[in-house]
Every structure is written in structure tokens, then in C-alpha cells.
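Participant: predicted model follows, preceded by the sequence.
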Amino acid sequence: MDINTLHKPPIVFKQMTWSERLIVFCGVGFGSGLAPKAPGTFGSAFALLFIPLWLTLGFYASVVAILIMSLVGIWICGKTAEIIHVHDDGRIVWDEFAGQSITFLPLIYLGQMNWLWALIGFALFRLFDVWKPWPIRVIDRRVDGGFGIMFDDIIAGFWAALCILIYFYFK
């Protein structure tokens, strides 16, 4: 367990109202963010389960669904942080759901989605989410609230998607 995890208060669902429990349950990625180590990685891995949904919806409907997921996520992440009293807590992984999903949009559009590309997309998203190159690092440090929690992962998703697009362009 890393030092940051030791200083975070435990999430006590018993002390919450039912609506707060539902919000936090969504914010922690339906429980995937409660993994004792690497909650962001577990949340991103859980987001792989959305791939069949994105394939069923198709590209344009997936873009709309991911946009809605991101907009709702701003509220969910902000409210979860408020309820558990920790800003951008690592256990909040709804933002990983949106960012990881954005990564797969080029693959859906190009009809190239398969499990190898799902793993490559997963790895690229995690790389950018952990490494936090410009402008992700700036956003992560300077933007507060639910928007700040969501936006750095959305940008990481776009960076990963851009890498995939560049590969297929120059292939």
C-alpha cells in the first residue's frame, strides 16, 4: 500500500444516505476502484467490459454515449469527492471509464477492434494517465472539482486515441 493510500479516510457506506451510496458506488466504478493497489488500473480494466456495448452502438452512438458519460461523470466525480472528503481520490475511477472509452473510438470507427487492440489501447491509456504529459499534468494540478477529476483522464484518452490513429495512418 502506498503512502497516499494510508492517509485517505476509509469510505464508510453505512454513514451515507442511499443516494450518497449510489453516487459513491458509481464514482468508485461499481467497486472496481476499491482495489487495495492500483485502483486506476482496475477501473480502466473494468472499462474494457464496455467494449461490447460500444461495438453494438457503433461509432456515432458511442461518441454520444461517451460524451454523456463524461458530462455525468463531472457531477459524479465531484459529488463523490465531496462525500468522501478527498479531492481526486485514487478510488474514484469513473473518470477512467470515460478516458479509457475515448481511447477505443478510433478502433471502432476503423473497424479494427479486437482483443489485441483492446490491450494496446488499455496500455496506452494507462501510460498517459500515469505519466501525465502536457497538458494532462497542468490540468491535474490546476483544475479542481469534478471537471478537474474528469478532464485529465479525458485528455489521456485523446492522447491514446491519437497514437492509435497515427499508427493506422502511417501503417
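Facilitator: Happy to help now that I have it.

Participant: CA atoms for contacts and neighbours, from now on please.
Facilitator: Will do.

Participant: contacting residues for the closest residue to residue 91 other than its chain neighbours?
Facilitator: Once flanking residues are discounted, residue 91 sits nearest to residue 33: 4.5 Å by Cα to Cα, 6 or more residues apart in numbering. If you count contacts by Cα atoms under 8 Å, 6 or more residues apart in numbering, residue 33 has them with 39, 40, 42, 43, 90, 91, 92, 93.

Participant: please, which helix or strand holds the residue positioned nearest the centre of the chain?
Facilitator: Central residue of the chain (Cα atoms, centre = their mean): residue 96, 0.9 Å from the mean position. With elements taken from DSSP states H and E, the one containing residue 96 is helix 94-103.

Participant: show me the contacts of residue 33 that map onto strands.
Facilitator: Judged by DSSP state E, strands contain none of those.

Participant: which one (most neighbours) among those?
Facilitator: With neighbours taken as other Cα atoms under 10 Å, the top of these is residue 93, carrying 33 neighbours.

Participant: another structure for you, compare them:
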Amino acid sequence: MPSRSPLDTFATALATLGPIGHFPKAPGTWGSLASIIAAPWLFLSMPLWWRILVLAAILAVGTWACDRAEKVYEKKDPGCVVVDELFGQWLTLLFFPGLSVLYLGLAFALFRLFDIFKPWPVKWAETAFPGGLGVMIDDGVAGLYAMGCLHAVAALIG
């Protein structure tokens, strides 16, 4: 691996959410779990317009960080990069302030399901967009699928 500049170190720390992306097994699952655990305090407690701004910022900064991380790790969508899980998981929760633990668990499971199995257009989005944007967008599409399912469950249960 080539030597890293301070900016590369910062970008990879953002892309991996610090140590979370370096956990030895299933870093994407750990990234999603950390995102779900943090969501009630760092995301869902905000008004909707702030949550939208936060997601836009995560998308922008995450795209940059993922792009740099791909160059540093010399690999397309390195497994240790998990900022995309943060984006997709929080997108799943966008319209659900104050969720119970049951709904948070369901949001986690649904997002992981769509992120892992990548039904169309999730897989397409990953390859249709270059670099870090493709890394982020596929998790965004998986998050939209999970959001739709979560809304359906909420409508059925009440």
C-alpha cells in the first residue's frame, strides 16, 4: 500500500467510521449496527429538514471519502468502507422519528437484507455510478427499499 497523506488518513477514517470498518468479520453489518444504535441520538432526534441536510452531507462527504479510500486501498468498494451503511441505514429511518426498539431492529434487518442481496436496481446503481458515488448510491437504493418495507409494516401494524 502506498504511503498515505494526512488527507488520505482522514478520508479513510471517515470511510471506515473509524475502527468499525476494521472489525474482523462482517464490517458492513457492524457499520449498520453502529448506525442503528446511534440513530436515536444523532439522527432521529432532529427535525425532518435537518435529517435531510445530514443525509445530503453524509452523501457528499461519504462519496469523497469512499473515492479516496478506493485509491488508498487500491480496490473497488473495499469491505472496510462502511460510511455507505451509515447513509443507507439512516435513509431507511428518514421519515420515522422516535422509533421503538422493535422498529429499529426491523429497519436494521430490512436494510441488511437489501444491501446483501442487492435486488435490481441496487446492484445496477453500484456499477452505474463511478467511484465513491457508486459505493454510496447502491446503499441509498437499498435504504429506499428498506424504507418502503418499513412503511408497509407500520401501515399494517398501525
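Facilitator: Perfect, thanks for sending it. Keep in mind that this is a model prediction, so the values were computed, not measured.

Participant: if we can go back for a sec, the residue nearest to residue 91 of structure 1 matches what in structure 2?
Facilitator: Superposed on structure 2 with TM-score structural alignment, residue 33 of structure 1 falls opposite residue 21.

Participant: quick one: the helices in structure 1, in order.
Facilitator: 3-6, 18-27, 39-47, 51-57, 59-84, 94-103, 105-110, 115-131, 136-142, 145-170 (DSSP state H).

Participant: right, and those helices - which one's nearest residue 12 of structure 1?
Facilitator: With Cα to Cα, the closest approach to residue 12 of structure 1 among those belongs to helix 59-84: 8.3 Å.

Participant: elements contacting the closest one?
Facilitator: helix 18-27, helix 94-103, helix 105-110, helix 145-170 (3 or more Cα pairs under 8 Å, 6 or more residues apart in numbering; DSSP states H and E).

Participant: which position in structure 2 aligns with residue 145 of structure 1?
Facilitator: Checking TM-score structural alignment: residue 145 of structure 1 goes with residue 131.

Participant: now its match: how far from residue 92 of structure 2?
Facilitator: 23 Å (Cα to Cα, to the nearest Å).

Participant: in terms of neighbours, single out the busier of those two.
Facilitator: residue 92 (28 against 20).

Participant: mind listing what the more buried one touches?
Facilitator: Each residue near residue 92 of structure 2 by Cα under 8 Å, 6+ apart is listed here: 107, 111, 143, 144, 145, 146, 147, 150.

Participant: export the residues you listed to TSV and tack on neighbour count and distance to residue 69 of structure 2?
Facilitator: Listed next are the contacts of residue 92 of structure 2 as TSV, based on neighbours: other Cα atoms under 10 Å; distance: Cα to Cα, whole Å:
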residue	neighbour count	distance to residue 69 of structure 2
107	25	27
111	31	23
143	30	22
144	21	25
145	23	26
146	27	26
147	24	28
150	21	32
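
Participant: output those residues as CSV; include the columns distance to residue 12 of structure 2.
Facilitator: Below are the contacts of residue 92 of structure 2 laid out as CSV (distance: Cα to Cα, whole Å):
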residue, distance to residue 12 of structure 2
107, 27
111, 23
143, 23
144, 26
145, 28
146, 27
147, 28
150, 31
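
Participant: residues contacting the counterpart of residue 120 of structure 1 in structure 2?
Facilitator: Structural alignment (TM-score structural alignment) places residue 120 of structure 1 against residue 106 in structure 2. Residue 106 of structure 2 is in contact with residue 150, counting by Cα under 8 Å, 6+ apart.
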